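>>> Sequence and computational prediction follow.
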Amino acid sequence: MEKGSLYSHKRTFYLAISSTCFCILFLSFNPRETIQVSIYLTATTLFGLYIATRYSLEEQIDLLVWMYGIVIILSIIFAVLPPRYGIESGVHLGAFRGIYTHKNIFGRIMIPGAILFLLRAMSAKKDKLILWTAVIVSVIMLVLCRSTTALINYLMMLSTFFIYRTFRWRYEVMVPSILGIATIGGSFLIWLAENAETLLKSVGKDATLSGRTDFWPFLWEMIYKRPQLGYGFGAFWNPNPYGGGPNTYIVRAAGWEVPSAHNGFIELLLTLGIVGFSMYVIGFTINLIKAIRFTRNSYTIESLWPLLFLTYNILANISESGLFEQNSIFWVLYTTICFSFVSLPRKYSRT
C-alpha cells in the first residue's frame, strides 16, 4: 500500500474516532461527568504515548520491573508494620492486599509483575538470584491475597507464555504443535465446563462469580436502551446530580451498591455503545496481529511481553472492569504497547 493511501486510511479512521467521541460527549447521560472523565482519560493516554516514544521496549520492561519491585517491598512493609494496613480485615480477614485497597485489586495488578519478573529472570545475565526471588515472592503474594480469579489468571498466563514461545518455531514444527495444544486445550475446556460448579465450590466460589452474573442481565437491559453510543464516559455509574440515573435501577434490581459492571466488555458497551465497542475491537485486533507478528519475528524473551499483556488484558476483564479506564495502569500499558509498535527497534527482529 502506498504511503499516501496509508495516511488517508489512518486519517479516516482517526476522524471516525474523533466524531464518535464528539457525539458521545454531547449525547452523554451526564455531559459534565463525561467531560471530566474524558480529560483524565486523555491525560492517561498521553502518558502511555510519552513512555512509548521516550523508552525502548527493553527500557519499558526495566521500568516496570523496578516499579513492581517497589510495590513488593512497600506491600511487605504495609503488611508487617503496625497497623498492618496490608492485611485485609472484615469479610476478607487475613487476605493480603499490600499497598492496595482490596485483595482483588492487588491480585489483578500483581499478575503482570509476576510475568515481567519471569521474563527478565530468564533473559538477565546478572542479578538472576534477585529476579528469581522476585518471581517467587510475587507468586507467594498472589496465593496469600486469596483471590481465586488472580491465581487462575496467573496459571493461564504461565501456560500461554510457554505456548507463545512455539510461535518462533519453524512452520513445519509450529503448526502441528499449535494444533496439538489446541486439541488438548479444547478438551480441557470441555471438561472444565462440565465440572465448573464442582470446581468452583471446591475453592469457595459459586457459578455466579461471587454474584457478578446475577446483575449482568440488568446491565444488558440498560445497554439495549442506548445501544449505539452508550451513556458516555463515567455517566452510567455517576449519574446526573439533579436526578436519578441508570445505575439506580441496577442497585435496586441487584439489592446492593454495584460499583461497576465487573466485566470490561459490558462496561465498554455501557460507556461507548456498539459503535465505540466496535472501534475498540478493531484497534485491539490490529494490535494483536502486530503482537503475534512481532513475537514470530523476534528472538528475545522480552519481546513476548506485548502479546502476553494483550492476552492478560482480555482475561482480567472477564470478571473485572478496566478495559478502557482513566487513571489506570492497564490503560497506560495498553496505549504504551500500541504506540510502541510504530517504532520498535530493529534489534528485536531476526536477521
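That came in fine, so what should we check first?

>>> going forward, measure contacts between C-alpha atoms and count neighbours the same way
OK.

>>> got the contact list for Trp305?
Leu116 (CA atoms under 8 Å, 6 or more residues apart in numbering).

>>> what's the helix or strand for it?
According to DSSP states H and E, Trp305 maps onto helix 305-316.

>>> From Thr336, how far off is the spatially most central residue of the chain?
Nearest to the mean C-alpha position of the chain, counting by CA atoms, centre = their mean, stands Asn313 at 2.8 Å. To Thr336, Asn313 is 13 Å away according to CA to CA, to the nearest Å.

>>> tell me the SS of Glu257?
Glu257 falls in the coil class when you classify it by DSSP: H, G, I helix; E, B strand; the rest coil.

>>> Skip the chain neighbours and tell me the closest residue to it.
Leaving aside its chain neighbours, Glu257 sits nearest to Val251 (5.4 Å; criterion: CA to CA, 6 or more residues apart in numbering).

>>> Secondary structure element holding the one you found?
Here Val251 is assigned to helix 246-254, by DSSP H and E.

>>> before we go on, here's another structure to hold up against the first:
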Amino acid sequence: MALTVADAPVARTLADAKAAWRQSAAYRSRPKFVEQLVGMVALTVLTTGLPTEWFVVIDGNLYDAVNVGGPLVIVVFTGLIGTLLVFSMKRPAVMFYLLVCELLLLAFSALILFSTMWSVDFATSLRRSVALTLVTMMGIYFVARYSLEQLINRLSIVFFVAMVLNVVWVNALPQYGTAGEDFLGITTNRNTLGQQAVLGCLVMVFAMASRNHRILATIGFFGSAYLVFGTNSMTSLGSFVLLGGLLVVFSTFRARKQLFGAVVVSEIAAGLFGLLLATANLVFLTELLGRDITLTGRTILWLDLLEPISEKPVLGHGWEAFWGGWGSPAHEIWLQNTWFPPTAHNAPLEYLLALGGVGLALWAVMMVRGFWRSIHYLRDRPGLAGLFPIAIFSYAFLYSVTEAGVVRRGIDWMLVVVALVETKRFMDRNRSTLDGSKLAVARRENTRGKLAR
C-alpha cells in the first residue's frame, strides 16, 4: 500500500529509528549466524545428548544405567560452551553483571565445585560439578545474548527435534526406544523421557505465541503429550496435568490483586498432591493411580537414606559421588533396595546426600527467592513470556518431590538458571524489590499526569 503525505513523517521516524538501531552497540554485538548456529547445536546436545547415547540398551547392569555418557560427550559439550562464552565477550560488562547478580546461585555453584575437596569419589564429583557449572554458564549466556522470546522460539525447534527423534525411536526402533509397554525414546528410562516430554509441552505452549512458530509448536505439543502418556510414568503424567492447571491459574489471576494468594495456594495444593502421590498415605489414591503403597519402593528408599545422610550431615558426600557404583556408599542402599535406585528420587534428600544441610539450605532459599521474584515478573512483564519463569519454577518444584530434581547436566537446569537470572535482572532494571507494582503504578500515573498537562 502506497504511503500518503500524512504518513511521510511516520515513515521518516521509523527510518530514523532503524538507522539509529543499526548504529548502536547492541546491534553491532548481536548474535550473528555462526553464533546462533553454535547456540542451537549446544541446546540440542544438552537436550538430546549425542547420537552415541541414543543406542544404549540397559540390560540390568546398574553401573551402565548410572553412568551413561563418556569422554566424547564431555569434549563436545565443553567445546560448544567454550565457544559460546567466547562470543559472550562481545559484551563483557553484561556477562559479568549476570554472573554476580544472583549471589545465591553463585554460592550454590561454588559449593558444588568445592565439594570435590571432601568428596568420597573425587573424579566423579570433579567431572560432574564442572559439567554442571558449564550448564550454569550456558544459561547465563542465553540471558545475556537473547531475549526470552528469542530463547523460547529456539527451544521450540530443539524440543520439536527431540520429539521427532523420540517418536521415531519408539515406533521404528523399538529395541532401543521401548521397554515392554513403556516408551524410552532416545533416553535410557521412562522417567527421563517423561520429564523431557513434559518440559517440551511447556515450551511449546509458550512458543505458540509466535506466529512463525505456531504450527511447529502445536505439532510439537501433541507429539510431546503422546510421549508423556506413552511412558506410563505417573510422575510425568501428574506433572503434565498439574502444570496445565497451574498455568490456567496464573493466567486467570495475573492482573488481579489476588495474584500472590492464588499462586501460593495453587503451588501448595500442587505440592500436597505430589506429596500424597509420593508417600501414598491414601489407599484410594494409590489404587486410582495403579501404584503400590510404597510408590514403587520410594518411601522405603527414603527411610534407608536417613542413615548415610546422618553420617555427613553438614557438607554431604560430594556432588553426585554417593551413587557411584558398587564401590560407592550407595552399595548398602542397593542391597536393601533390589530395584537399584540410581538417585534418591527426592530433591531435598539428594542434596542432603551430596551437599549436606548447607547445600540444601542454599538451594531452598535460592529457589524460594527466585519463585517470589517470578511472581513480580508475571505481574509486571507484558506478554505470554511473562509466565515463563514461574512455569519453570513450578516444573522444578513438581519434579523435586518424587524425582531427584533438576540440578543436573540438562536443559531443565539451564532453564532454571535462565529464570533465576532473568527475573533478577528484570527487578534490578525496574529498581523493583517487593514494591515493584507500586513503582510501576507510580510511573503510569506520572505519565498520565504529564499527558494531561
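Sure, I can see it. Note that the structure is predicted; figures quoted are calculated from it, not measured.

>>> Burial check on the counterpart of the residue nearest to Glu257 of the first structure in the second structure, number of neighbours?
Under the alignment defined by TM-score structural alignment, Val251 of the first structure corresponds to Trp334 in the second structure. Residue neighbour count, defined by other CA atoms under 10 Å, stands at 18 for Trp334 of the second structure.

>>> okay but Trp334 of the second structure is in contact with Thr343, surely?
No: in this structure, Trp334 of the second structure is not within contact of Thr343 by CA atoms under 8 Å, at 10.8 Å.

>>> Can you report how many residues lie near Leu142 of the first structure?
Around Leu142 of the first structure there are 25 residues (other CA under 10 Å).

>>> scratch that, Gly180 of the second structure
Neighbours around Gly180 of the second structure, by other CA under 10 Å: 9.

>>> Roughly how far does it sit from Leu289 of the second structure?
19 Å.

>>> which SSE is the residue mapped onto Val205 of the second structure from the first structure in?
Under the alignment (TM-score structural alignment), Val205 of the second structure pairs with Leu118 of the first structure. Following DSSP H and E, one finds Leu118 of the first structure within helix 103-123.

>>> what's the spacing between that helix and its chain's center?
Here helix 103-123 of the first structure is found 12 Å from its chain centre; the criterion is CA atoms, centre = their mean, to the nearest Å.

>>> Against which helices or strands is the helix or strand that comes right after that helix packed?
Where DSSP H and E defines the elements, the next helix or strand beyond helix 103-123 of the first structure is helix 128-144. For helix 128-144 of the first structure, the elements it packs on are helix 57-80, helix 103-123, helix 148-164, judged by 3 or more CA pairs under 8 Å, 6 or more residues apart in numbering; DSSP states H and E.

>>> sorry, back to before: would you mind measuring from the residue nearest to Glu257 of the first structure to Thr213 of the first structure?
14 Å.

>>> Please render the helices and strands packed on helix 128-144 of the first structure as a markdown table that adds mean neighbour count and distance to Thr34 of the first structure to the earlier fields.
Below are these laid out as a markdown table (neighbours: other CA atoms under 10 Å; distance: least, CA to CA, whole Å):
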| stretch | mean neighbour count | distance to Thr34 of the first structure |
| --- | --- | --- |
| helix 57-80 | 17 | 30 |
| helix 103-123 | 22 | 24 |
| helix 148-164 | 16 | 31 |
